[in-house]
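Peer 1: sequence and predicted structure below; questions after.
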Amino acid sequence: MRLNIRIIIHIMGLLLLCNGSFMLLAAFASAMYKDGATLDISLAAIVTMLFGIMAMFYTRGHKKEVKRKEGYIVVTFGWIIMSISGMLPYLFSGSIPNITDAFFETISGYTTTGASILDDIEALPKGILLWRSLTHWIGGMGIIVLAIAILPLLGIGGMQLFAAEAPGPGGDKLHPRITDTAKRLWFIYFGYTVLETILLNVAGMSFFDAINHSLATMSTGGFSTKNASLAYWNNEPIIQYIVIVFMFLAGSNFVLSYFALTGKVQRILKDEEFKYYFGFVVVFSILAALGVYFKADVPVSDFHPMVWGKAESAFRHTLFQVLTVITTTGFVTADFTGWTHFLTVFFFGLMFLGGSAGSTAGGIKVMRHILIIKNGILEFKRTLHPNAIIPVRYNQKTVTEHIVYNVIAFFVLYMLLFIIGALVLGFLGLDFVSAVGGSASSLGNVGPAFGSLNPVSNYNSLPDAGKWWCGFLMLLGRLELFTVLIVLTPYFWKKT
């Protein structure tokens, strides 16, 4: 089977055109705030759009058919092309003059990881700060399309199950046309972003800070406009509670938001993944809050201290940090690695949980954990009754063995890549805690890690090779492992 190179290049051109258009938004903001970076960002936008237009023009007669191989290439190299073009505003403006650092910051943005190499974020021009947040939002939009339209068709990591639950014709699916499904979810994504921006602005954030943090929240990215991240607003609990609500929504399945908005609330209450996701957040937050209240110190708000006190602060900071790790958002209100040794290990474990399928969150995903746990429990029954057919059930439906095996393979591969990732970082000079934390955080698209990469630090201390390696892990985790790895196999490129 010959590759349809022309359609691949055409789609790449379209991506560049979209990327350049978003850069123009950042240039417009730069001009409004007169931050001195307007021409640099505009030039980056023009260069990006020119390449996009040329690619689309020279492939305008392409055969409009994307098969499985083309799908893998478009997804993998699309993210890389977006990251390469996306670092131009940093380079042209001199905000991040080093190519390695600029690429790291950019791919961290598009993969919605939120790990940064910047020591003084607040010194950046506002246009660059907005572009930095927009890379999150663009990546988040892309993840919704991947989860809904592309990964299930490619058979990635058990996402076929999600394909059966959400998009496509028939039953309670959103719409028979996948493009219309994606449009509806984009509308929800955009609507949530606007709503959060308004609420944060009313709660006391400046409009600029509000829109940047909304872009980062809904994409579960984590880039902030402040060096202290959300800890900058520790004396304004209402702001942090607003972010908590929208982090929860961003980490849940966007299809459920559609059901809620169309009055199908029962579908949400019956959804198995949502029940587990909600339960995990509640139980883990209570456990962590008790540990913090009795064993650690947290910043107490100056706002009505008689009302808000240590109990509220312990609850708010632990709920915030549990959600920011589970949803892989990466915002920070406190350094959870400095609370207790138990809580350090506790939060390390949460890095492997992830949000819901069909959300913008990274990680392994709650749905996969459910299937693995259920299958593990059923193995006891199968051992006692070897001739019995005991299938795994999810949302009261039988899950095929193929999907179960796919999920198990994903989990094993994920853990193997985590170990390899830590070994490489250790080889590059990181201590054990930093290497293990950096690998788990990069692969899970979490952002903050442990050791020298802790929540109140950044990734600037990494050697250049370490930054490229972490960027590769971010891409692997964001694109569900198989998408990238299969393109690296010799078999993929053989003519069949």
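Peer 2: Looks like it came in fine.

Peer 1: C-alpha only now, for contacts and for neighbours.
Peer 2: Noted.

Peer 1: all strands of the chain, in order?
Peer 2: 392-394, 397-399 (DSSP state E).

Peer 1: same list, those, but as CSV with mean neighbour count and distance to Phe352 please.
Peer 2: What follows is the strands of the chain, written out as CSV (neighbours: other CA atoms under 10 Å; distance: least, CA to CA, whole Å):
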stretch, mean neighbour count, distance to Phe352
strand 392-394, 17, 21
strand 397-399, 12, 23
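
Peer 1: another structure for you, compare them:
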Amino acid sequence: MNYKIIRYILGSVVCFEGCFLLLPCIVGVIYHEQVGLAYLIVSLICFLCGGLLILKKPKSLKLYTREGFLTVALSWIVLSLFGALPFIISGEISNFVDALFETVSGFTTTGASILPNVELLSQTSLFWRSFTHWIGGMGVLVFILAILPLSGAYNLNLMRAESPGPSVSKLVPKIQSTAIILYGIYIFLTLLQICLLMLNGLPLFDSLIISFGTAGTGGFGHKADSLASFSSNVQVITTLFMILFGINFNVYFLLLFKKPKQALKSEEARYYLGIIAAVTALIVWNVRPMFETFAQALKHVAFQVASIITTTGFSTTNFDQWPEFSKGLLVALMFIGACAGSTGGGIKVSRFLILFKTMKKEIQQIIHPRSIKVIRFEGKPVEHGVLRSINTYFAAYMLIFIVSLILICLNNFDLITNFTAVAATLNNVGPGLQLVGPTGHFGDFNALSKLVMIFDMLAGRLELFPLLLLIVPSSWRK
């Protein structure tokens, strides 16, 4: 166990957060809000603490799988703890657990809020909440790898631990170049959405807030009704970009390097888009009588389906009032999630595809015991190690979900509220149904439930295992 490299990376993360906190300070100056001073104080604290941690560079920069997973988990916890301090210092969210819940929800791109009325927050804090989505969307350690490379191939252990999906590979030979390409695509799509929103009459501040939430598939809004009060053009643009950010960034890499045929062969992307189209059609059929026109129904349903499957969490209508069939489909989308290698949450389309192919293989094996069939995904054979990790992931996921649900049921809320609260936080979706629906909030849960959901949000964003390793004693042995 290389404790020194863990300490050094944590110091770098804290220093970078100090830089990030300067942006809301600028917003505070622009809007003449004294709240910006709280962000400046925490920024200075970050520079001091981070500077002390990176003061002495370790001799060995090697980072193996175990250190990589532990470093990522600790980095996100430290990031959230420091990120919650401005809310507490400014007094806008005085309770520590509430402030931590809001911050973790931001960084993990969940978008679940404990605030009954988000419009009471200052512009400075509204900017910070949404900017945490953008930081967490692609991953802060991926950002650091793009700027401060460590030791060659060992960087891949950090990227694998932080990136969503069953497997992560290098796009190009150098991992630093891979990180730069990923963030380049991420920044380009974000800027493109900002420009399109501004061209449709939206102010810069509103465009930034919505684009940060869309890019990170987070969903923190700055209006009480999320995006319901915005124009149809804004809603359609946001729908499109939510879907785009839910696609594996490898597809964009192939398009960028003029390999459209390979990009179009992406099995996961095709199923992802197919699921969106199929569920949208079913829900439109089911809710059509609730809207004046077919076009209006299609617009709201397409927005909500895109928002839920990409785990963004924006809303343009109260889908908690839709028929049970439609709500059931939306809950199913919470679990499916977006593509691996995107900024979306959930279990991921790729895992379900491989799982179904495994089931199909087992059924055929029973019918034809002597047949030999290889499971293929994206045109390549799926290795046994990948199948084993997916099976283990599903087992761990179910265990965490069941334990979390039992603990949250101590609040004595209705089962739909409790079930969808766990589903929304573990899958990084944001809103659920009933008390935690699009017009509700998570503030009524007790401190224990909020801590459980904080764990769930972090576990969901980091694909379970980095956070589970923290509580396994043998992980820390030399």
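Peer 2: That came through fine. Note that the structure is predicted; figures quoted are calculated from it, not measured.

Peer 1: TSV please, covering the strands of the first structure and showing distance to Pro176 of the first structure.
Peer 2: Formatted as TSV, the strands of the first structure follow (distance: least, CA to CA, whole Å):
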stretch	distance to Pro176 of the first structure
strand 392-394	23
strand 397-399	21
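
Peer 1: among these, which comes closest to Asp35 of the first structure?
Peer 2: Closest to Asp35 of the first structure of the strands of the first structure, according to CA to CA: strand 392-394, at 52.6 Å.

Peer 1: how big is the offset of the closest one relative to the second structure?
Peer 2: Compared with the second structure after the fit, strand 392-394 of the first structure shows a mean deviation of 0.7 Å (mean CA distance after the TM-score superposition for the first structure).

Peer 1: which residues does the nearest residue to Leu151 of the first structure once chain neighbours are set aside contact?
Peer 2: Leaving aside its sequence neighbours, Leu151 of the first structure sits nearest to Met159 (CA to CA, 6 or more residues apart in numbering; 6.3 Å). By CA atoms under 8 Å, 6 or more residues apart in numbering, Met159 of the first structure lies in contact with 147, 151-152.

Peer 1: any idea how far Asn95 of the second structure lies from Trp128 of the second structure?
Peer 2: To Trp128 of the second structure, Asn95 of the second structure is 18 Å away according to CA to CA, to the nearest Å.

Peer 1: between these two, which one's more packed in?
Peer 2: Using other CA atoms under 10 Å as the criterion, Asn95 of the second structure and Trp128 rank with Trp128 on top: 26 against 13.

Peer 1: give the contact list for the alignment partner in the second structure of Asn460 of the first structure.
Peer 2: With TM-score structural alignment defining the correspondence, Asn460 of the first structure maps onto Gly443 in the second structure. Gly443 of the second structure sits next to 98, 113-116 when contact means CA under 8 Å, 6+ apart.

Peer 1: what's the burial count for Gln262 of the second structure?
Peer 2: Around Gln262 of the second structure there are 12 residues (other CA under 10 Å).

Peer 1: ok, and the closest non-adjacent residue to the residue nearest the centre of the second structure?
Peer 2: For the second structure, Thr109 is the residue whose C-alpha lies nearest the centre (CA atoms, centre = their mean; 3.8 Å). In this structure, Thr109 of the second structure finds its nearest non-sequential neighbour in Gly218, 3.9 Å apart by CA to CA, 6+ apart.

Peer 1: what of Gly204 of the first structure?
Peer 2: Here the residue nearest Gly204 of the first structure, using CA to CA, 6+ apart, is Ile239, at 7.5 Å.

Peer 1: what about the one you found, distance to Met205 of the first structure?
Peer 2: 8 Å.

Peer 1: and whatever residue of the first structure lines up with Cys46 of the second structure, what does it touch?
Peer 2: Aligning on TM-score structural alignment places Cys46 of the second structure opposite Thr48 in the first structure. Counting by CA under 8 Å, 6+ apart, Thr48 of the first structure makes contact with 16-17, 19-20, 85.

Peer 1: out of the residues you listed, the closest to Gly139 of the first structure would be?
Peer 2: Nearest member of these to Gly139 of the first structure, counting by CA to CA, is Asn19, at 10.6 Å.

Peer 1: Met82 is in contact with the closest one, correct?
Peer 2: Yes. Taking contacts as CA atoms under 8 Å, Asn19 of the first structure lies within contact range of Met82: 7.0 Å.

Peer 1: export the contacts of Thr48 of the first structure as JSON lines, with columns for distance to Pro448 of the first structure.
Peer 2: Listed next are these as JSON lines, based on distance: CA to CA, whole Å:
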{"residue": "Leu16", "distance to Pro448 of the first structure": "29"}
{"residue": "Leu17", "distance to Pro448 of the first structure": "32"}
{"residue": "Asn19", "distance to Pro448 of the first structure": "27"}
{"residue": "Gly20", "distance to Pro448 of the first structure": "29"}
{"residue": "Ser85", "distance to Pro448 of the first structure": "25"}
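
Peer 1: in helices, which of those fall?
Peer 2: 16-17, 19-20, 85 (DSSP state H).

Peer 1: got the contact list for the residue of the second structure most remote from its centre?
Peer 2: Distance from the C-alpha centroid of the second structure peaks at Arg370, with 43.3 Å (CA atoms, centre = their mean). Contacts for Arg370 of the second structure (CA under 8 Å, 6+ apart) come out as none.

Peer 1: give the aligned range of stretch 422-439 of the first structure in the second structure.
Peer 2: Taking TM-score structural alignment, stretch 422-439 of the first structure hits residues 405-422 over in the second structure.
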